[in-house]
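# Quick one, what's the 3D model for this:
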Amino acid sequence: MFSDGIRPGGDLSEPALAPPAPYCRTGRNARRVERPACEYVFEDNPDSAKLEEQMRVECCVGVEVWNLATRGLCTVGQEELVVLLEVAPGETHPPRDLFAFFNTVYQQANQGNLVTELGHTIFTESDGLLGSREHGGFLYVRPTFQCLRSLVLPPSPYIFAVLIQKWETPWAKVFPLRLMLRMGAEFRYYPCPLVSTRNRKPVFCEIGHTIMNLLVDFRNYAYTVPAIEGFVIHMEDKKTSLLFPKNRYEQVTKALSNSNDHVLALGANFSPQADSHLVTIENDDGHYSTQAINIHSRPRRASFIVFNGALKTTSGLSAKSSIVEDGLMVQIPADMMAKLREALQNMRDFDIPCGPTSAAQPDEFGVGSREGGSKVRWMQAGTGGREGGRQAGVQGETNNTADINLSRLSELLARSFCVALTPHLSELYTCGHTRLGLRTTLHQDNVGYEAGSGGARLAAGCMNDLDNELVPVVHRAASTITQQPIILELVFHIMEQ
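This is a model prediction of the structure:
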């Protein structure tokens, strides 16, 4: 709940009642403007079609928007993009800059430069973007709690491109999560708005007096707070939990090696399990304050954590935790800092009791500081990746992957799949099977694969050729997996040349 009584995902006229599900006002449907959906196809890349429609998003934000979505970026390994741009007065067609932007993303992805969640595209053209030199580019966000009712959306996976201002581009480069959450607080929409508004006031101006000046190089962008993919910080009653996915161990060790012995800073990710977060607000004088957006009885999350190993033993505290801007500062003695780094290096759980050394139960204070317990936990997690322009998903216990190179295995499976189906390309294309899926299950006692398109198995001739190419590959890989099975999925596209 925002401090002014507005629910996340609601508009400014909504009273503060019990949180609804989903996070939008019920009883009102999004009314579309009477305008048929259009499809635009670029001549130089016909696989990258753009769908466009003008509609009024009335259930949540009550504005008329251009709803543009790509269909075909996945053929070059890029997640599809969606842009919701507020319609300008008198505007009858979507701006040409959006189509140029989509084409730029396609061309970059074709060269292997993909945009991902919380990534950015910065524009430096002298004539500006969307009619203004104050527009800096786009920040990419994945929808979570936002209302998507009645929107024109591409097939999953997709991300939204949200327009940002020039003053906001430094934060998009070094700490995009802070920018995303700050826009959510500005527009009273949790966790952030999906509608792009032109010529709005930036949520950040000069960098000002922030702790990030000590952790980030704003001049040359040579270093920043290392963000561990999948790492989240949950702040609950008298307990702060730091959850590291085991399959990101290499990123953790890299962050340890690049930090000094006395200070360790780590950037967290947005957590769908936490329906509230800390946001930092820049004041007019350049100082930063903390604001909390809460939903009752759900864990609150932070955007970063800094461990400082300079706490004196004469302080009478075992450790001290305090909220700094939209993150946490944990002060611990030097010997505990060494033990923490050793635990992270060896992938072990670690507890940090906070509060007076004589206290039987650590106390917890309000928003300004926390003196409860901090717990570092390693958790099992599925992984996802994109190797060589192919979309891939992997499920299974991460310790299975110690003796198997998933990238190499994905390459072998993809090559075998393509070799098997190359003689059938014309037949598949004629039948409309241009999007093909391969799902393999790898385990000593359970090995096999499924292949199909549009929810149906491929023809017998295709399956016979796939058997000849894939069966030897999956059996060799499965022979080394004795614990949880690894389930690997690949998606292929037949492209028009």
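
# switch to C-alpha atoms for all contacts and neighbour counts from now on
Noted.

# Okay, the residue lying closest to Trp378 once chain neighbours are set aside and Ala227: tell me how far apart.
Leaving aside its sequence neighbours, Trp378 sits nearest to Phe244 (Cα to Cα, 6 or more residues apart in numbering; 4.8 Å). For Phe244, the distance to Ala227 equals 11 Å [Cα to Cα, to the nearest Å].

# For the comparison step, fold the sequence that follows:
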Amino acid sequence: RLFNKRVFCVVCCDLRFRLTHLGGKEGRVCVTCHSTLINRGYLKEQYYHNCHTDINSLVVPLRTLRKEQKKVWFADSVLPRNEASSVNTSPTRRDSSQTHPPTAAQVESTHVSVRFSFLLIPKGWELKQMHWCCVDYTVEEKRTESSLLEELEQGLTEPLVFVLNANLLAMVKIVSYMNRRCWCVMSKGMHAVGQPEVVVLLQCLPEEKRFPTDIFSHFIQIYWDAQTAGKLLNHLSHSSAARGFLGGSEHAGFLYVRPTFQSLDGLPLPPQPFLFGLLVLRAELPWARAFPLRLLLRLGAEYRFYPCPLFSVRFREPLFGQIRNSIMRLLVDFRFYRYTLPVVTGMMVDLEARSTFITIPKTRHAELLKVLNRSIERILAMAACFNERADSHLICVQTADGEYQTQAISIHSQPRRVTGSCFFVFSGSLKASSGYLAKSSIVEDGLMVQVTMETMLELRRALRDMRDFTLTCGKLHQSDRQEYVHIRWQDEEPCFNKGIISPIDGKSMESITCVKTCQRLEYRATGKVIRWTEVFFLQKEKQVNGHSRDANQKRLTEQFARAFCLTLCQSLCLLKEDGMSKLGLRITLDGQKFLAGSNGQCLPEHYQDSLKQALMAVVQSASQYCQHTSLQFELIFYILEDIL
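The predicted structure is shown next:
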């Protein structure tokens, strides 16, 4: 944009930087802005540098004292006590050599908030100085790593808590899962930046005597990417790690999955939504990036869990090697990843006896049109979603000599009636003189259908018009051996937001459209930050043609979010101290009503009165603008410590 009619020349505006409002993508910035962003990036580097720490620098055992208060230990060598109690929120770095251990009396009398500590896990520090970190936690006795491990071995009821920053915790416990002794490491605080919580089940090594602290650093990286760049992890997303991660040069990061048929018994789990991280090796990373469903199901076949295990094993052999003569080399750019197999949300491929069904939700027609417009005329290829209604699934196994074989994985002790497929390819390469109506075959873990060019054009028209379509495969005069491929549109929306409830009254948000706020909206006051993270459209306004007025709704929700934040800004400390760090605001335009709450209850009356004065004018104005429409939505906010 041009501000005050200033025009920047190429030299002054030829730099690029990853920008939040572009979803983490690079955009052009001027020299002044680039310098500011680089300085902020320097703080991030310092943050990461100080986070790669030895376990002795980060010990936080948790004990329940009463419902409101728990015991926590962590070492804070960032700010002295007099600085931590000041109101200066600028990040401060401090040498750990200047830290002096407090006396017992000093520890007992310490009540210091860590909201001002940007670097909470300095590198190489020892367990010396302990502070109270927030109102929900208090100081316990000084502990050593060996004593903590011994306590974990005895089977703690509550997990240990590790403070990663003032808004992010890691909960650690040793569990027995599927007859395997595993570290259970889960995050607490990712929801506040719009990111699902992360759970890692890592199988313990024989005689292991150290905590897997690399996972803590990885959690911090995920948190920072979500907070600053809007880079969020979802089902089948992946994250990368540097060499040496978890002690192995081949450990490359995690593939994230939602649990489906797997058992969760005995696992301490965060509130929904959450994802399990599966350890990925470097040889498997191309599949995690380009075709994650193949890797997920291959892990399931390796460890005999359907569809995949929830635990990770270090120093295992890779399941895939060099990419050779796979059909995916024709469909995916494995070098630069400029193109991959497109995915339409909720689209599934079911293989049954002599029939194949490709089902597409009607609500995803716009996504399908984008795929059609980007594909070449002779080829139509798409990846399918995992089908929870199927009792088995095709998988692809790479042999020792590099060849790819087709196998199947199924639910234990259940008959195989419906088999899922990972992808389909329609090719217009069949000649009319071949004597075939169409040819269908299973290739690796997907379906290949060869049709004539005329049939391909008919198929594309049917998809554009959202019409059901049936292909007959086989020779012309052998009806008894013919098979069928049915493309069907369904009204049923794919299930999502499982287990998510409203903070206002506990209303289920399952299968309700949710939009994350890519452009961060937050307000700071009294050392706290209130942040708007997402909006749920309980009842959505639509035009006659069926398309939502997304631009108008975006502006409307932003107006309510700003009014809500500004009204509560001066009360953030009180709200957080009362345990109301997650807030909800539900707006009903046609009834000119609003409802605000937290922890399943409405906000106290004095907050409601303040909100009424600020919001009713916006509600009435919006109601006049959106007459004869029915629109109801719920905004979600979080109150955080101001650490930036």
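
# hang on, the earlier thing: could you check which residue of the second structure pairs with the residue nearest to Trp378 of the first structure?
If you follow Phe244 of the first structure across to the second structure using TM-score structural alignment, you land on Ile360.

# ditto for Val419 of the first structure
When the second structure is aligned by TM-score structural alignment, the residue opposite Val419 of the first structure is Leu566.

# How about the secondary structure of that match?
helix (DSSP: H, G, I helix; E, B strand; the rest coil).

# what's the answer for Ile376 of the second structure, then?
Applying three-state DSSP: Ile376 of the second structure is coil.

# what about it, distance to Met348 of the second structure?
22 Å.

# and if you look at Leu275 of the second structure?
22 Å.

# same question, Glu634 of the second structure
Glu634 of the second structure is 30 Å from Met348 of the second structure, where distance means Cα to Cα.

# picking that back up, surely the residue nearest to Trp378 of the first structure touches Ile233?
No. Checked against Cα atoms under 8 Å, the pair Phe244 of the first structure and Ile233 is beyond contact range at 9.1 Å.

# Those two: who's more crowded?
Ile233 (28 against 25; other Cα atoms under 10 Å).

# And the helices in the stretch 351-497 of the first structure, which stretches?
For the stretch 351-497 of the first structure, the helices defined by DSSP state H, counting those that start in this stretch cover 406-421, 425-430, 460-478.

# a markdown table please, covering those and showing distance to Leu266 of the first structure and mean neighbour count.
Compiled in a markdown table, the helices of the stretch 351-497 of the first structure are given as follows (distance: least, Cα to Cα, whole Å; neighbours: other Cα atoms under 10 Å):
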| stretch | distance to Leu266 of the first structure | mean neighbour count |
| --- | --- | --- |
| helix 406-421 | 27 | 17 |
| helix 425-430 | 47 | 14 |
| helix 460-478 | 35 | 16 |
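
# could you redo the ones you listed as TSV and give each row distance to Gly62 of the first structure?
Shown next, in TSV, are the helices of the stretch 351-497 of the first structure (distance: least, Cα to Cα, whole Å):
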stretch	distance to Gly62 of the first structure
helix 406-421	45
helix 425-430	42
helix 460-478	50
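
# how close does the spatially most central residue of the second structure get to Ala525 of the second structure?
Nearest to the mean C-alpha position of the second structure, by Cα atoms, centre = their mean, lies Leu233 at 2.8 Å. Plainly put, Leu233 of the second structure is 29 Å away from Ala525 of the second structure if you go by Cα to Cα.

# next one: Ser146 of the second structure
Here Ser146 of the second structure is placed at a distance of 41 Å from Ala525 of the second structure (Cα to Cα).

# ditto for Glu352 of the second structure
Relative to Ala525 of the second structure, Glu352 of the second structure is positioned 60 Å away (Cα to Cα).

# Ile376 and Met348 of the second structure: who's more crowded?
Met348 (25 against 10).

# Tell me which residue of the first structure lines up with that one.
Using TM-score structural alignment, Met348 of the second structure sits opposite Val232 in the first structure.

# how close does that match sit to Leu85 of the first structure?
31 Å.

# now swap in Ile352 of the first structure and tell me
For Ile352 of the first structure relative to Leu85 of the first structure (Cα to Cα), the value is 46 Å.

# more neighbours, these two?
Leu85 (24 against 20).

# What residue in the second structure is paired with that one?
Per TM-score structural alignment, Leu85 of the first structure is aligned with Leu202.

# Same question for Asp97 of the first structure.
In the second structure, the residue paired with Asp97 of the first structure according to TM-score structural alignment is Asp214.

# For its match, which non-adjacent residue is closest in space?
Nearest non-adjacent residue to Asp214 of the second structure, counting by Cα to Cα, 6+ apart: Leu246, 5.8 Å away.

# burial measure for the aligned partner of Thr472 of the second structure in the first structure, as a count.
Matched to the first structure by TM-score structural alignment, Thr472 of the second structure sits across from Pro353. Using other Cα under 10 Å, Pro353 of the first structure has 20 other residues around it.

# Nearest spatial neighbour of the aligned partner of Gly597 of the second structure in the first structure, chain-adjacent residues omitted?
Under the alignment (TM-score structural alignment), Gly597 of the second structure maps onto Gly452 of the first structure. Nearest residue to Gly452 of the first structure, sequence neighbours excluded (Cα to Cα, 6+ apart): Leu458, at 5.0 Å.

# ok, the one you found touching Asp465?
No. Using Cα under 8 Å, Leu458 of the first structure is not in contact with Asp465; the gap is 10.9 Å.

# returning to that earlier point: list the contacts for the residue mapped onto the residue nearest to Asp214 of the second structure from the first structure?
Aligned by TM-score structural alignment, Leu246 of the second structure pairs with Leu130 of the first structure. For Leu130 of the first structure, the contacting residues are Pro95, Asp97, Leu98, Arg198, by Cα atoms under 8 Å, 6 or more residues apart in numbering.

# Can you report how many residues neighbour the nearest residue to the match of Thr472 of the second structure once chain neighbours are set aside?
Computed as Cα to Cα, 6+ apart, the closest residue to Pro353 of the first structure that is not its neighbour in sequence is Gly373, at 4.5 Å. Around Gly373 of the first structure there are 24 other residues, counting by other Cα under 10 Å.
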